[in-house]
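J.: sequence first, then the predicted structure:
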Amino acid sequence: MKKKLNVLPVVAISIGLLLTAAGCSGGTQTAKTPEAKPADPKAAAAGEAPKNAEPVKFTVMLRATPEFSPDNNPWVQEINKKANAQITWNAVPLANIWEKRNVLLASGDYPEVIILDTPYDTMYKQMVKNKVLLPLDDYLKDAPNIMKYSNKASLDAVKDPDGKTYMIPRSTIVREDFMAIRKDWREKLKLPVPKTIADWRAFFKAVATQDPDGNGKADTYGTTESSEMMSLQASNNLEFFARAWHADKQWYDNGSGEVAYGIFAKDGRFKYALDFYRQLMLDKSLDPDLITNKGIGAKMDKFNKGTTASMRTFAGNLDAQLLNVVKKVQPSAEVELVEFPTAPESDQVKNEKLVSTNSGLYNAWGLTTKAKGKEKEIIKAFDWMLSDEGWNVLKNGVEGVHYKKENGNIVRLEPEYGNFSKWIGHLAMFRRPNDEELWLKKVVPELYPYQKEWLDKSIKYVETNYKQNGLLGIVSEKETEFYKKDIYTKKFAEVTAKIVYGELPLTAWDDFLKEVYAAGWEDVTKDYNDYYKAHK
């Protein structure tokens, strides 16, 4: 089993910028610049640029929003000035970033710096094998900010089997996500905050039958799903409830040192979660149109418009992506977060413990052979990005252009500056993972204390409930291959949907599980258990 990175597919990335496709050759070489003396670590942490050195010239290929333009861009100018660099930002939209990059790699006309779609990057092995990527370990010794703001688990996870580091992780916050619900509806219905699975069913049934929005129509529902039902990213609502039986997409230690994947546990426990959704369907509290929903966006849209009462989300998105949007449609709306449900009758949870595979890695970047001879200067420029000075520029922009300071506070002059902004070209490369200001935007200022409380709770949940040793940053190659098979990409969704709609009995899940293990999941489970026993 190869040690790989456990991250969300690139479609889920929340902070990556895309660049325009112009000028993607990025391979122009310049004369080697004089080597500057190593920067003082304290000066590097504060963000002082190296003195008496020629700016290092290089090209970065990554993704950014189509609106991003590096021409006459004050952000680009500030970065080059402060980092002692001349960076060409070649931006490619998300829709064809990997295709475009792979074409350039095949042609040999690639830039000095590229982003990597870890762990699913189909070109990574080939790039290492063909020596397209340069080993970076020697240069990280003089990169205090990169080391400080990269999760150790991320750094461990990106190491190749040969022990070398060919890519630098962009570490992100390691947290759990809870369920947001309509607090105003719950209070109108005179119901307590739901705790057990039975509580949730009662809340959803009341939402569907007692007209909480007061429009006189039976057009509100408890929750919804995407038509994909249990695809990699479409199932976060259902998985929230599946946690009550340890039947979600997590690995669990059964108390005797063995691990099993909740949704595919051999005892068939996931059928209890499917039965819960089937009960919601019978109650008419599950969105009847879920079969036509496409992706996570459809679920969020129904919550924002007041069609459904719940939407699983990250605490950091509570104001900007939920409450602020919902209130534009329904000014009286209130939203609250709720912890995972319990199933008192469940035997699965008594002796089991969650085992974390999450290393907090969310994309990576590497230097190609076109950067040969400039590795030290490029790494130094990137290290500046995560210094106090550099991070302020990345996060807030240029003082006097994008913001000003008043009484020690940042006051926005350019409201559009931020994630997915026309101003920035760094995303998918750099992040201080636990920077509170990065996650809590104070779009609804009065909500900040509540949001901060739940942000802290989401981080502590992982620290308290997950075993951190054994599987951090691990994805079995056999698991990756299994997810490409028809039994997962097609039949999985068909079986779950038919059970929820009552077209198949619950026992159909047990029959399907036998096919899952025969199709390769037995080998996947062995992979994880072998690794877990050797590393815990």
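T.: Right, received. Where do you want to start? As the structure is a computational prediction, the values presented were derived from the model and not from experiment. Residues are numbered from 1 along each chain as shown.
J.: when you work out contacts or count neighbours from here on, use the C-alpha atoms and nothing else.
T.: Fine.
J.: can you give me the distance of Asp156 to Glu67?
T.: Distance, Asp156 to Glu67, by CA to CA, to the nearest Å: 35 Å.
J.: between those two, tell me which one has more neighbours.
T.: Asp156 (19 against 16; other CA atoms under 10 Å).
J.: take this one as well and set it beside the first:
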Amino acid sequence: MRKKMGAKLGLVSIMVLSLVTAACSSQNAASGVPEDGKPMPVSIMSMYFTPEPPGADNVIVQEIEKKTNTDLNITWVSPNSYGDKVNVTLASGDIPDLMLVDEPFSAQVRTMVQQGAFWDLTPYIQDYANLANFPAESWINTKQADGNNYGIPRVRPVEGGAFLFLRKDWLDNLNMEVPETTDELYEVLKAFTKDDPDGNGQDDTIGLTGLVNQNNMGSYWAIVSAFTQTTGDWKEVDGKLVNVNLMPEMRDALEWLSKAYAEGLISEDLAVLKESQTKDQLNAGRAGAAVNTVEAAWEPMEANLKSNPDADFLPLVSMNGYVNKDGGFFGMFMIPKTVSEEKMKKLLELMDYGASEEGGTLAGYGLKDVHYTEENGIKMTTEKAKTDIVAQQALGQIFMPYDKYLRAYRAGMPMDIYERNMKIIDEREAISIPDKAIGLYSETNISVGPELAKNIQDMKTKIILGKQSLSDWDNYVEKLKNDSDLQKITDELNQAYTDRQAAQ
């Protein structure tokens, strides 16, 4: 596997050399910025989540072009195939002016950065107020190994990310308090499963719906993180990153989950369940808890309100005093060195406009009283927005201002729920803990990490399903402690962690 990886990186290096050479000749030939005031041509590659992508004649594309004096040529790619498209485009050397890279820490991207294929934006960002106003985490977590930023984060809030939410109306029916610890949560899920929380006289409810993936805990990571007090596989202990699978807290989490599974409090088919099926259970009023972002709890709540006016899905502030702080980005837009410095600055101007309130509103919501109406500060989309393909799921994937409360609101949500969600986000902000390993590079992890993660998760799933015992887990952990690959990954990540701290 390492031979294949070396050959791949060698090919990337050759292509990067060609790309850098082309960049030099391109920059010597022309700046790429029209001198006579004509619109600047800008090629962009991004993904879309609407049924169809906006066309070149889209009214909002044209409006943004007028506002920024640009001629936008946007290549829209489905998220289902976006990663493959990025790999092919990077390999071709024919890279758009602005390219959304969904995996900014892949070996391919890292190699191209090291070879000088992309602009280092670090010295320039301070000159663009809206971009500079992104959360510090957005910029810190997208730094490459040398401590510099080679892309504009596709900004996301650091608070309000996926965590536990549950049926508040079921708690009220059962005269139970909102759980704050995993012990209390266990009792709540038990009551949700066995005590007829919806009062229909039938045994047709389950405590927590969710699934596990082949290489991670899927929905149940929120339970695990409440025990380990960190997101992901690594936790800082005495200044060093330690793999959480080696910690006793992971055993505690597996014991909790295996017991919950044995009692039927969590999904029986969690190893094969699809996400759409968990949504169906929630929307049908059959599940009392799940894991998703703060505003996403509104979707099943809205569905249940049609038949139950008291339905209420409450996002939890924390569990065992823990809640995760997100990374503040979802991919980033990179500018290749084939673009001149003058044009690169113009591209930053364009993205800075998109990060402004005016630009972000235009891209995500369109024209007021045409594509949206506004009442009490809440924007409500119109049918015209759908027909014109105006949405945050389209152009809003390219141009987006930072909004701390982005994950507080969804269309149709009443003001009291929106205000409650904002309060939950504020409360989380005071205690949330970041993932210290975001963006850290380990060559060994690139080559053998996926298979190792799959094997570890396979063992965890067997423990939860009762196919293996906790004693088997103890024996497995002892083997993991002596696994040469895991030891090397740990050493490499800690070195990357030390380097990143030194570069800040």
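T.: Arrived safely. Just so we're clear, the structure is a prediction, and the values are computed from it rather than from any experiment.
J.: per the alignment, Ile305 of the first structure corresponds to what in the second structure?
T.: Heads up, residue 305 of the first structure is Lys, not Ile. Mapped onto the second structure by TM-score structural alignment, Lys305 of the first structure lines up with Ala284.
J.: give the contact list for that match.
T.: Neighbouring residues of Ala284 of the second structure by CA atoms under 8 Å, 6 or more residues apart in numbering: 303-304.
J.: do the one 10 residues further on as well
T.: For Val294 of the second structure, the set of contacting residues under the criterion of CA under 8 Å, 6+ apart consists of 160-163, 165, 315, 407-408, 421.
J.: which of these ranks first by neighbour count?
T.: Gly160 (32 neighbours).
J.: map Ile44 of the second structure across to the first structure for me.
T.: So, by TM-score structural alignment, Ile44 of the second structure is matched to Val60.
J.: do you know how far the nearest residue to its match once chain neighbours are set aside is from Thr220 of the first structure?
T.: Spatial nearest neighbour of Val60 of the first structure, excluding adjacent residues (CA to CA, 6 or more residues apart in numbering): Val113 at 4.7 Å. Applying CA to CA, the value for Val113 of the first structure to Thr220 of the first structure is 49 Å.
J.: quick check: Asp403 of the second structure touching Pro157?
T.: Yes - assessed by CA atoms under 8 Å, Asp403 of the second structure is found in contact with Pro157 at 6.6 Å.
J.: who has more neighbours, these two?
T.: Pro157 (22 against 16).
J.: how about the contacts made by the residue nearest to Val60 of the first structure?
T.: By CA under 8 Å, 6+ apart, the neighbours of Val113 of the first structure are 58-61, 365-368, 371.
J.: spatially nearest residue to Leu164 of the second structure, not counting backbone neighbours?
T.: Closest to Leu164 of the second structure by CA to CA, 6+ apart is Val291, at 4.5 Å.
J.: the one you found: what secondary structure?
T.: strand (DSSP: H, G, I helix; E, B strand; the rest coil).
J.: that older thread, among the contacts of Val113 of the first structure, which pair sits farthest apart?
T.: Phe58 and Trp365 (13.9 Å; CA to CA).
J.: may I ask which helix or strand encompasses Pro34 of the first structure?
T.: In the assignment (DSSP states H and E), Pro34 of the first structure maps to no helix and no strand.
J.: need the contact list for it.
T.: By CA under 8 Å, 6+ apart, the neighbours of Pro34 of the first structure are 53-54.
J.: tell me the spacing between it and Thr88 of the first structure.
T.: Counting by CA to CA, the gap from Pro34 of the first structure to Thr88 of the first structure is 20 Å.
J.: swap in Thr220 of the first structure?
T.: Applying CA to CA to Thr220 of the first structure and Thr88 of the first structure gives a distance of 50 Å.
J.: which residue of these two possesses the greater neighbour count?
T.: Each of Thr220 of the first structure and Thr88 has its neighbours counted (other CA under 10 Å); Thr220 has more, 27 against 19.
J.: which ones are touching the counterpart of the more buried one in the second structure?
T.: Alignment note: Thr220 of the first structure maps to Thr205 in the second structure; criterion TM-score structural alignment. Neighbouring residues of Thr205 of the second structure by CA under 8 Å, 6+ apart: 192-194, 196-197, 285-288.
J.: so which residue is dead centre in the second structure?
T.: Closest to where the C-alpha atoms of the second structure average out (CA atoms, centre = their mean) is Phe330, at 5.2 Å.
J.: return the mean post-superposition distance for the helix or strand where it lies against the first structure.
T.: Using DSSP H and E, Phe330 of the second structure sits within strand 329-334. Once fitted to the first structure, strand 329-334 of the second structure is off its aligned match by 1.3 Å on average (mean CA distance after the TM-score superposition for the first structure).
J.: residue range in the first structure corresponding to that strand, please.
T.: Against the first structure, strand 329-334 of the second structure falls on residues 361-366 (TM-score structural alignment).
J.: how many residues are close by the aligned residue in the first structure for Gln487 of the second structure?
T.: By TM-score structural alignment, Gln487 of the second structure lines up with Glu522 in the first structure. Glu522 of the first structure: 13 surrounding residues under other CA under 10 Å.
J.: how close does Glu522 of the first structure get to Pro445 of the first structure?
T.: Glu522 of the first structure is 50 Å from Pro445 of the first structure, by CA to CA.
J.: coming back round to it: export the contacts of Thr205 of the second structure as JSON lines, with columns for secondary structure, neighbour count and distance to Gln126 of the second structure.
T.: As requested, those are arranged in JSON lines below (DSSP: H, G, I helix; E, B strand; the rest coil; neighbours: other CA atoms under 10 Å; distance: CA to CA, whole Å):
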{"residue": "Phe192", "secondary structure": "helix", "neighbour count": "27", "distance to Gln126 of the second structure": "51"}
{"residue": "Thr193", "secondary structure": "helix", "neighbour count": "23", "distance to Gln126 of the second structure": "54"}
{"residue": "Lys194", "secondary structure": "helix", "neighbour count": "18", "distance to Gln126 of the second structure": "57"}
{"residue": "Asp196", "secondary structure": "coil", "neighbour count": "18", "distance to Gln126 of the second structure": "57"}
{"residue": "Pro197", "secondary structure": "coil", "neighbour count": "25", "distance to Gln126 of the second structure": "54"}
{"residue": "Gly285", "secondary structure": "coil", "neighbour count": "22", "distance to Gln126 of the second structure": "49"}
{"residue": "Arg286", "secondary structure": "coil", "neighbour count": "21", "distance to Gln126 of the second structure": "50"}
{"residue": "Ala287", "secondary structure": "strand", "neighbour count": "27", "distance to Gln126 of the second structure": "48"}
{"residue": "Gly288", "secondary structure": "strand", "neighbour count": "29", "distance to Gln126 of the second structure": "46"}
